[in-house]
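**Q** from the sequence below, what's the structure:
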Amino acid sequence: MNLFRSLGAALLPLLLAAGCSTPMPGPAPMTVATVASTGPAHSTGKTEVLWLGQASIRVTTPGGKVIMIDPWLTSNPKTPANFKQLEALGKIDLVLVTHAHFDHVADAPALAKLHKAPVWGPAGLNQTLATYGVLPAELSPRFGKGGTITPWGPTGPKITAVHAEHSSEYAWKNPATGKEEVLPGGEPVGFILEMENGFKIWHMGDTAVYGDMRLIGEMYRPDLLLIPIGGHFVMNPADAAMATRDMIRPRYAIPIHYGTIPQLKGTPAEYRAAMGASAVQILSVEPGQKVDF
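**A** Okay, the predicted model is just below:
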């Protein structure tokens, strides 16, 4: 008996250490599938994640709410042709924007007006959108880093704004003067989306590596990471792999924000190679493909 107790005492710290350095096991997602037809998303009781190029993601929650993140579709060279018409997305209940750059906010105002769906984004950006008449105030509500919204009540999905290390300027053509202007865009953010069933997604927006990624990972324990890997304006594959493997440790990761313009040279293959031996499941998704969790 004393021998077993001694072995248990010796092994316990090792087991605990191992548990802290690898993600918790979870059910494998369904097979990646191409969304060939247009039309509304359908509730399946699962979390559906549809990537449409760059950082544009349509999330359908287990309860059937549809959230569009960083919509740049109509002029995005990576968005499939069948989704370049905004009506092809189907009903959108809410739009999230991580920051003010064109490739993240471009189609947000049009989607908001089409569906009477609020655009939630950094407080400074939303103030600019409302002040300059890009959106009416009721479609441009404000919240900030550390804030959590529950748009459909306490039992619905929760959305928390977290830090991103980037910039955020809103460029537009002033209709009164016809001149191009650059306006304040607030501070960039990422979003933690918690589904009705507790599944959590971290859409990181555009970001460099920063130390508090580890803290955010510990606080929210995201199941799925949507992580930029292109380099130049965001993390490169090696930086993204380090953040994924050593700091955040999600169950799954989908690389985004690469290959759209020449500067975004990072590739999923480089990201996967840089990850090395890791328990994180890297999902290979092309624009127009979805994964169900």
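**Q** every contact and neighbour count from this point should use C-alpha atoms.
**A** Fine.
**Q** just to be sure, Gly266 is in a strand?
**A** No. Using DSSP: H, G, I helix; E, B strand; the rest coil, the secondary structure at Gly266 is coil, not a strand.
**Q** got a list of what it touches?
**A** Counting by CA atoms under 8 Å, 6 or more residues apart in numbering, Gly266 touches Ile229, Gly230, Gly231, Asn236, Pro237, Tyr258, Gly259.
**Q** do I have it right that the fourth one meets Ala243?
**A** No. Under the contact definition of CA atoms under 8 Å, Asn236 does not touch Ala243, with a separation of 10.7 Å.
**Q** picking that back up, among the contacts of Gly266, which lie within helices?
**A** Within the contacts of Gly266, residues falling in helices by DSSP state H are Pro237.
**Q** in TSV, list the contacts of Gly266 along with distance to Val209.
**A** Below are the contacts of Gly266 laid out as TSV (distance: CA to CA, whole Å):
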residue	distance to Val209
Ile229	11
Gly230	13
Gly231	11
Asn236	10
Pro237	11
Tyr258	16
Gly259	20
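**Q** how far is stretch 151-163 from where the chain is centred?
**A** 14 Å (CA atoms, centre = their mean, to the nearest Å).
**Q** tell me which residue is most central in this protein.
**A** For the chain, His203 is the residue whose C-alpha lies nearest the centre (CA atoms, centre = their mean; 2.0 Å).
**Q** I'd like to know how far it sits from Arg214.
**A** 15 Å (CA to CA, to the nearest Å).
**Q** what of Gly230?
**A** 21 Å.
**Q** compare these two (neighbour count), which wins?
**A** A side-by-side neighbour count of Gly230 and Arg214, using other CA atoms under 10 Å, places Gly230 first with 28 against 16.
**Q** hmm, that one is touching Pro268, no?
**A** No. Taking contacts as CA under 8 Å, Gly230 lies outside contact range of Pro268: 9.1 Å.
**Q** what do the two both touch?
**A** Common contact partners of Gly230 and Pro268 (CA under 8 Å, 6+ apart): Pro237.
**Q** here is a second sequence; please produce its structure as well for comparison:
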Amino acid sequence: MTRLLKTAAMTLGLVLGLAQALPALAQDKVKVQWLGQAAFKITTVAGKVIVIDPWLQTNPKTPEAYRKLEALGKVDLVLVTHGHFDHMADAPALAKMHNAPLWAPAGLSQSLAILGVLPGNQALRMNKSGTVTPLGPDVKVTLVKAEHSSELVWKNPATGRDEVHVGGEPGGFVIEFENGFKLWHMGDTGVFGDMKLIADMYRPDLVLMPIGGGQFVMNPQHAAMVTKEMIRPKAVIPMHYLTNPGLPGTPADYTKALGETGVKVLAIQPGETVEF
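**A** Now for the predicted structure:
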């Protein structure tokens, strides 16, 4: 009986040890969740949460479950690519809610601080080729070029009228994670030659790419050309399409234009998550 009890105890200890190890094994990947338009929630290997370009509460493509900002859970870092409403509408509120830093192109952050939208110690400035490590040295965030515009529309509380303020230059973010995985959120952009330079410098595994076309960003055909001839990533998540009539491109259009390629197109739906 004693020997049986010892064996049972050893078996139980082994099972408990494996159970404790499994969560750690499950956390060795980066989680990327699309929330509609250009909004993403990204969870690092260590469990830190980055939110990029949050337009959630009034975004018609954001699932109802995520239109309440509290549904995102703890947010550790907010990144904004440029000053347009559909990219930063909920960014200040999220930063305030979690006392999280908000990093954005320098002119945009400066306007947010001067207008009193965010305290200066939360509206943090960076510029293209600048790299910051707000979550610790193992997660690097670099601002890179985008070809777009960036006006900040602010409602003056004294007059009730909208005002247009400096929004800085638009950008995208390259993020390198603890496990070596690299992601490029392109923000809003048209085609520009230095896309190839950025790809050669940072070698992103995954690109979050606007494809909506119309009068705002790359159309599916341009996005496909960029994917095949300039960036050549392992995977692409199409974004920034069909939110309004001015963004008519679709993942099907993009995939058709891409043709035979080794690039994996992850045409996920808002609310869905993929891991890397």
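**Q** how much space between the residue nearest to the centre of the first structure and Pro237 of the first structure?
**A** Relative to Pro237 of the first structure, His203 of the first structure is positioned 16 Å away (CA to CA).
**Q** cool, Gln281 of the first structure as well?
**A** Distance from Gln281 of the first structure to Pro237 of the first structure, by CA to CA: 15 Å.
**Q** ok, these two, which is more surrounded?
**A** The neighbour comparison of Gln281 of the first structure against Pro237 (other CA under 10 Å) goes to Pro237, with 27 against 16.
**Q** the stretch 151-276 of the second structure: strands as residue ranges?
**A** 151-155, 162-166, 171-176, 182-185, 206-210, 235-239, 264-265, 273-275 (DSSP state E, counting those that start in this stretch).
**Q** what's the mean distance for the third one versus the first structure?
**A** In this case it means strand 171-176 of the second structure. Following the fit onto the first structure, the mean deviation recorded for strand 171-176 of the second structure is 0.3 Å by mean CA distance after the TM-score superposition for the first structure.
**Q** what residues sit buried inside that strand?
**A** Neighbour counts using 16 or more other CA atoms under 10 Å place Gly171, Gly172, Phe173, Val174, Ile175, Glu176 of strand 171-176 of the second structure among the buried residues.
**Q** of those, which pair is most distant in space?
**A** Greatest spacing in those, by CA to CA: Gly171 and Glu176 (16.5 Å).
**Q** pull up the gap between the counterpart of Val132 of the second structure in the first structure and Ile254 of the first structure, please.
**A** Matched across to the first structure, Val132 of the second structure falls on Ile149, judged by TM-score structural alignment. To Ile254 of the first structure, Ile149 of the first structure is 24 Å away according to CA to CA.
**Q** tell me which of those two has more neighbours.
**A** Ranked by neighbour count (other CA under 10 Å), Ile149 of the first structure and Ile254 place Ile254 first, with 21 against 15.
**Q** the more buried one maps to what in the second structure?
**A** Aligned by TM-score structural alignment, Ile254 of the first structure pairs with Ile237 of the second structure.
**Q** how about Val189 of the first structure?
**A** Using TM-score structural alignment, Val189 of the first structure pairs with Gly171 in the second structure.
**Q** quickly note the distance from Tyr220 of the first structure to Thr160 of the first structure.
**A** Separation of Tyr220 of the first structure from Thr160 of the first structure (CA to CA) stands at 10 Å.
**Q** what do these two both touch?
**A** With CA under 8 Å, 6+ apart, Tyr220 of the first structure and Thr160 have common neighbours Ile192.
**Q** between the two, tell me which one has more neighbours.
**A** It is Thr160, of Tyr220 of the first structure and Thr160, that has more neighbours when counted by other CA under 10 Å, with 20 against 16.
**Q** which residue packs closest to that one, ignoring adjacent ones?
**A** Among residues not flanking Thr160 of the first structure along the chain, Thr148 sits closest, at 4.2 Å (CA to CA, 6 or more residues apart in numbering).
**Q** would you confirm that the one you found contacts Pro154?
**A** No. When contacts are counted by CA under 8 Å, Thr148 of the first structure is not listed as touching Pro154 (11.1 Å).
**Q** out of the two, which sits in the more crowded spot?
**A** Thr148 (16 against 10).
**Q** contact partners for the more buried one?
**A** Per CA under 8 Å, 6+ apart, neighbours of Thr148 of the first structure: Lys158, Ile159, Thr160, Ala161.
**Q** the last one maps to what in the second structure?
**A** Spelled out, it's Ala161 of the first structure. Looks like Ala161 of the first structure aligns to Leu143 there (TM-score structural alignment).
**Q** relative to the second structure, which residues correspond to stretch 264-284 of the first structure?
**A** Stretch 264-284 of the first structure maps onto residues 247-267 of the second structure, going by TM-score structural alignment.
**Q** now Thr62 of the second structure: how far from Thr44 of the second structure?
**A** 22 Å.
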